[in-house]
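> I would like to see how this sequence folds:
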Amino acid sequence: MLPLTQHLVGGLLALALFPGFAAAQDLRFFSIGTGGTGATYYPLGGAIANAISNPPGSRPCDEGGSCGVPGLIAISQSSRGSIDNIDGIKSGLFNSGFVQSDVAYWAYTGTGPFTGQTPAEDLRAIAALYPEHIQLIARKDADIGSVRDLRGKRVSLDERGSGSYVNAIEILRAYGLSETDVDVHFLKSAPASDAIIAGDLDAFFITSGYPTNAIIELTSRAPITLVPIDGAEAEAIAEEFGFYSVDTVPAESYSGIYATETLAVGAQWVTSAAVDDDLVYEITKALWNDQTRKLLDVGHAKGTMVTLETALDGIAIPLHLGAERFYREVRTRE
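Alright, predicted model coming up:
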């Protein structure tokens, strides 16, 4: 299977050299808004984009070639995260995007961080992907043992267009803090890690599937701790908002880090109701074929948790009609 960039180049080359052939193949592009390059959305988005692509000129699936949607070139695009991806879908910048379950619900209902905005009533789900955990990383010598210890510290809440930022604000509030109580920064995980190493930052939030690449790299370059988000405050958040759950980042998810209690939300792949039903049906079908299963299992560690059995877990917005048709057929076959 070719890397995504090679798929894209190959498809564009086919367009340039054989425009009539490309047109006959009904070439289509399909973008997936993901997240920062140091987190989980971006590499997983690349794996899924690769799996569902099948550019003109590809070898047949049964000969070791592409098993995606004929004529489709899917593109994984980095972004600021969940809220940015919602805005991208609404504006037409992205055809689809990875979004936290809480952010999807808030956008669809016009609540939470979308209060005052027109509800995104055209937002539709393709699949639930995997649970992602709110991780609070701190320099080991910053004397941060709980969320309350962030008061007066230099803390990155992630970028404002991210789901991580929304989660960080909610968690600070639950523990009696706000943005004004910390020296706030707005960095993605990779630059936040660099700032930790340089001694310019004390802690940062990221909502991402563990193990997160940027944190793996950070543990090899600086002594850090994973700060628990637990106790009555965490339980109150989970009780107030049904899309949160109390969970644990297991020991040794990162080298030298103990098991740590925290909160989790679901990662979901969403799109717009305006996207063609037949196209989304074929994309959903390609997502769950046997070849995609192989790519997910050998890709990012979270890929093994992306399963058909959990594809509808925690979805609180309507399914896209194309995806709904695929899942209905699966149930009928069972």
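> C-alpha only now, for contacts and for neighbours.
Fine.
> now for residue 141, how many residues are close by?
Per other CA atoms under 10 Å, the neighbour tally for residue 141 reads 10.
> for residue 187, see how far away it is.
Applying CA to CA, to the nearest Å, the value for residue 141 to residue 187 is 21 Å.
> residue 28 now?
Here residue 28 is placed at a distance of 34 Å from residue 187 (CA to CA).
> these two: which is more packed in?
residue 187 (22 against 18).
> confirm that one sits in a helix?
No. Residue 187 is assigned coil when assessed by DSSP: H, G, I helix; E, B strand; the rest coil, not a helix.
> one more to put side by side:
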Amino acid sequence: MIALSKHIAFALLLALSIPATAETYTIGTGNQSGTYYPLGGMLAKLWSENIPDFDMRAEVTSASVENIVKVASGRELAGISMGNVMEQAIEGTKPFPRKMDVAVLFALYPNLVQFIVPANSDINSIEDLKGKRVSLGAPGSGTRISAINILSILGIDKNDMDSQALNYSATTRALANGQIDAGVIVGSLGVGAITELSLTRNVRILSFSAAELAKISTANPAYYTYSAPAGIYNDVGAFMVPAVWNVLLVNKNLDNKLAYEMTKVTFEHIDELRKAISVTQSTTVDNMDELAGVSLHPGAQKYFDEHKIQQ
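Okay, here's the model as predicted:
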């Protein structure tokens, strides 16, 4: 037993004496058919190539809620989330059991609340979803939280329909196969899952009425009205929907210098990011603090303030 203890002690001493290699981190993203995953992968690549002793990879997750919980608990260094879910995390409201120790590095791009139906469907309004088979998004996803919250604001309960909990890929497959009547994807304009579906099936995106949009933004100012032109998806007409900013989040106790470097590297290499991920045209220094009521991490705030001084 004494000999074994000596071996353990020696192994620990040896481990402590080995020079440290690059730290390996993860960034929480989302489903592989959404925008979060390729965006997270590109950010990881930029940081790994331009921050000394730093190595990051993108992790497939159920998106916003899971990313926030993992970042707050130190299991991920960074994550991507919808702004409204980030607000709930900071406030400690459902689905979070308490206030989460997270902060924003910078706003990314707007997410649109897109309810998809077959083109020949008799569903022509949000009210028509009652009694239908509707996928509201995967458990723990920002899509599901947003869909349920928005429907609730409009006086529609998830129990008013045959609600299902499917992720992006499963939602579009179920729509294509006639297994559901409607599905919601809260994602970027031109998100891959809907783009691919529209190439093989005739679909529509439901428009919200002006009264519905006003009611939503009044109840939750994180949402604003987005008017999408026709032709974004194959043979899909123009539509008006609620939108909310996505944000890049980190633990609020993340080292200020590292937070500053992650922000600085992103914007110094923003052209590379935009070539790979088109929605990041909206990712600008001026838009960093676009999510109202949520403070930037001090490291990111330093970079933002420096930019403002230079203008």
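> what TM-score comes out when they're superposed?
After superposition, the two chains reach a TM-score (TM-score structural alignment, normalised by the length of structure 2) of 0.90; 295 aligned residues with a CA RMSD of 1.8 Å.
> count the residues that sit near residue 236 of structure 1.
Neighbours of residue 236 of structure 1 using other CA under 10 Å come to 14.
> repeat that for residue 79 of structure 1.
Other residues close to residue 79 of structure 1 by other CA under 10 Å number 21.
> so where do the helices sit in structure 2?
In structure 2, the segments counted as helices under DSSP state H are 2-17, 36-50, 64-72, 83-91, 142-153, 168-176, 192-200, 210-219, 256-268, 270-276, 298-310.
> mind checking how far residue 204 of structure 1 is from residue 189 of structure 1?
Computed with CA to CA, the distance linking residue 204 of structure 1 and residue 189 of structure 1 is 8 Å.
> what's the overlap in contacts for the two?
Residues touching both residue 204 of structure 1 and residue 189 (CA atoms under 8 Å, 6 or more residues apart in numbering) are residue 158.
> can you list contacts of stretch 271-284 of structure 1?
For stretch 271-284 of structure 1, using CA under 8 Å, 6+ apart, the contacting residues are 52, 68-69, 89-90, 95-97, 122-127, 320-326.
> list buried residues within those.
Burial of the contacts of stretch 271-284 of structure 1 was assessed by neighbour count (16 or more other CA atoms under 10 Å); the buried members are 52, 68-69, 89-90, 95-97, 122-127, 320-326.
> so which residue is smack in the middle of structure 2?
residue 81 (3.4 Å; CA atoms, centre = their mean).
> so what's whatever residue of structure 1 lines up with it up against?
Residue correspondence to structure 1 (TM-score structural alignment): residue 81 of structure 2 is matched to residue 99. For residue 99 of structure 1, the residues meeting the contact criterion (CA under 8 Å, 6+ apart) are 81-83, 85-86, 163, 267-270.
> nearest spatial neighbour of residue 48 of structure 2, skipping sequence neighbours?
For residue 48 of structure 2, ignoring the flanking residues on the chain, the nearest one in space by CA to CA, 6 or more residues apart in numbering is residue 55 at 4.7 Å.
> so what does the one you found match up with in structure 1?
In structure 1, the residue paired with residue 55 of structure 2 is residue 73, using TM-score structural alignment.
> wait, isn't its match in contact with residue 30?
Yes. At 6.2 Å, residue 73 of structure 1 and residue 30 qualify as touching, with contact defined as CA atoms under 8 Å.
> neighbour-wise, which of those two wins?
More neighbours sit around residue 73 than around the other of residue 73 of structure 1 and residue 30, counting by other CA under 10 Å; the figures are 27 against 17.
> list the contacts of that one.
Listed by CA under 8 Å, 6+ apart, the contact set of residue 73 of structure 1 reads 7-8, 11, 27-30, 49, 52-55.
> what is the most widely separated pair among those?
Spatially, the most separated pair among the contacts of residue 73 of structure 1 is 27 and 49, at 15.0 Å (CA to CA).
> neighbour count winner among the two?
Remark: of residue 27 of structure 1 and residue 49, residue 49 carries more neighbours, 26 against 19, as counted by other CA under 10 Å.
> grab the nearest non-local neighbour of the aligned partner of that one in structure 2.
When the structures are aligned by TM-score structural alignment, the residue of structure 2 matched to residue 49 of structure 1 is residue 44. For residue 44 of structure 2, ignoring the flanking residues on the chain, the nearest one in space by CA to CA, 6+ apart is residue 56 at 5.1 Å.
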